[in-house]
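J.: sequence? don't have it. structure:
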């Protein structure tokens, strides 16, 4: 019972973070606040800074994910946070790195946790299209 409550609370807490990020993303004047929430989320939920995240190669990022042993819910949240952060950046190296790492998280969700969603499949297709168009 305790374990079920813990996962339910964690899921609700992470959903609130994503909802807040989505709300801020839609407001042009909230770009700075969006960055602050993003940085805070990375630090408190995933124990990593954006700089550290961007400096990790894809192989090192995979190793970091494996070592962290995140739950499927937490991995899905990480993927959504990375995708939301990359989206407003347009076409640059920063956005490409974040999108490649988002794909890596989706791969882990599918391979390790056997989870897929229509939303993630759609985002994966959009990311792959973006990466093809921009040669990443």
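T.: Received, thanks. Owing to the predicted nature of the structure, the values given are computational and were not obtained by experimental measurement.
J.: hey, let's count contacts and neighbours off CA atoms from now on
T.: Will do.
J.: Let me know the helix or strand that the most centrally placed residue in the chain is in.
T.: Geometric centre of the chain, nearest residue: residue 79, 2.5 Å, by Cα atoms, centre = their mean. Here residue 79 sits within helix 72-86, counting by DSSP states H and E.
J.: C-terminal to that helix, what's the next element?
T.: helix 93-113.
J.: Tell me what angle that next one forms with helix 72-86.
T.: 160 degrees (axes from the mean of the first three to the mean of the last three Cα atoms, to 10 degrees).
J.: list the buried ones in helix 93-113?
T.: 95-109 (16 or more other Cα atoms under 10 Å).
J.: cool, and stretch 21-31?
T.: For stretch 21-31, using 16+ other Cα under 10 Å, the buried residues are 21, 24, 25.
J.: go on, stretch 122-136?
T.: 123, 124, 127, 128, 130, 131.
J.: and the closest residue to the third one other than its chain neighbours, what is it in contact with?
T.: With Cα to Cα, 6 or more residues apart in numbering as the criterion, residue 127 has its nearest non-adjacent residue at 6.3 Å, and that residue is residue 99. Going by Cα atoms under 8 Å, 6 or more residues apart in numbering, residue 99 touches 82, 83, 86, 127.
J.: here comes the other one, which I'd like you to weigh against the first:
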């Protein structure tokens, strides 16, 4: 029970940070949003942006398995990455993030047996982007 309460509190905190990032983007404060995104990656998910972008699919999969994120936190990680994705721009960075997102969605499905309509829709959009 205590573990579940702690996880719920952590997810709520992450959701607030994600909302703040989105709000900064809407206000046009892109650098502040990027800085908060990078800080959150490191603090909450223990990965730098550089590692995120340079890890191969296998390395990223190994990273995820080693962290043993609960399904809720892994889903929140996908939301962070999806919020940072800019599919209207064809950049190498977007492609790398999209590939990592596909891996997370696959892990949520196969390892945790979690399928959500939101994630399915996002997968479809990412697949079209790639």
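T.: Arrived safely. All figures in this text were calculated on a predicted structure; none of them were measured in a lab.
J.: TM between them?
T.: Superposed pair, TM-score by TM-score structural alignment, normalised by the length of the second structure: 0.93. Supporting alignment: 130 aligned residues with a Cα RMSD of 1.4 Å.
J.: follow-up on the earlier one: list just the nearest of the buried residues of stretch 122-136 of the first structure to residue 113 of the first structure.
T.: Nearest to residue 113 of the first structure, judged by Cα to Cα, of these is residue 124 at 16.8 Å.
J.: Hmm, residue 103 and the closest one touching each other?
T.: Yes. Using Cα atoms under 8 Å, residue 124 of the first structure is in contact with residue 103, at 6.5 Å.
J.: picking that back up, which part of the second structure lines up with the helix holding residue 79 of the first structure?
T.: Per TM-score structural alignment, the counterpart of helix 72-86 of the first structure in the second structure is residues 71-85.
J.: how much distance is there from that stretch to the middle of the chain?
T.: 3 Å (Cα atoms, centre = their mean, to the nearest Å).
J.: Need the contact partners of it.
T.: With Cα under 8 Å, 6+ apart as the criterion, stretch 71-85 of the second structure contacts 7, 11, 14-15, 18, 22, 37, 45, 94, 97-98, 101, 104-105, 108, 112.
J.: rerun that using 7 Å as the cut-off
T.: The contact list for stretch 71-85 of the second structure (Cα atoms under 7 Å, 6 or more residues apart in numbering) reads 11, 18, 94, 97, 101, 104, 108, 112.
J.: burial count for residue 43 of the second structure?
T.: The tally of other residues near residue 43 of the second structure (other Cα atoms under 10 Å) stands at 11.
J.: What's the biggest helix in the second structure, counting residues?
T.: When the second structure is parsed with DSSP state H, its longest helix is helix 2-26.
J.: Which helix or strand lies directly C-terminal to that one?
T.: Counting by DSSP H and E, what follows helix 2-26 of the second structure is helix 30-45.
J.: in that next one, what counts as buried?
T.: 33, 36, 37, 39, 40, 41, 45.
J.: separation between the residue nearest to residue 101 of the first structure when sequence neighbours are not counted and residue 65 of the first structure?
T.: Of all residues not flanking residue 101 of the first structure in the chain, residue 58 sits nearest, at 6.8 Å (Cα to Cα, 6+ apart). Distance, residue 58 of the first structure to residue 65 of the first structure, by Cα to Cα, to the nearest Å: 10 Å.
J.: cool, residue 34 of the first structure as well?
T.: 24 Å.
J.: before we move on, what about residue 82 of the first structure?
T.: 14 Å.
J.: can you check residue 131 of the first structure too?
T.: Counting by Cα to Cα, the gap from residue 131 of the first structure to residue 65 of the first structure is 22 Å.
J.: What of residue 52 of the first structure?
T.: 13 Å.
J.: out of those two, which sits in the more crowded spot?
T.: residue 65 (16 against 10).
J.: Helix or strand for that one, just tell me which one.
T.: Going by DSSP H and E, residue 65 of the first structure is in helix 58-68.
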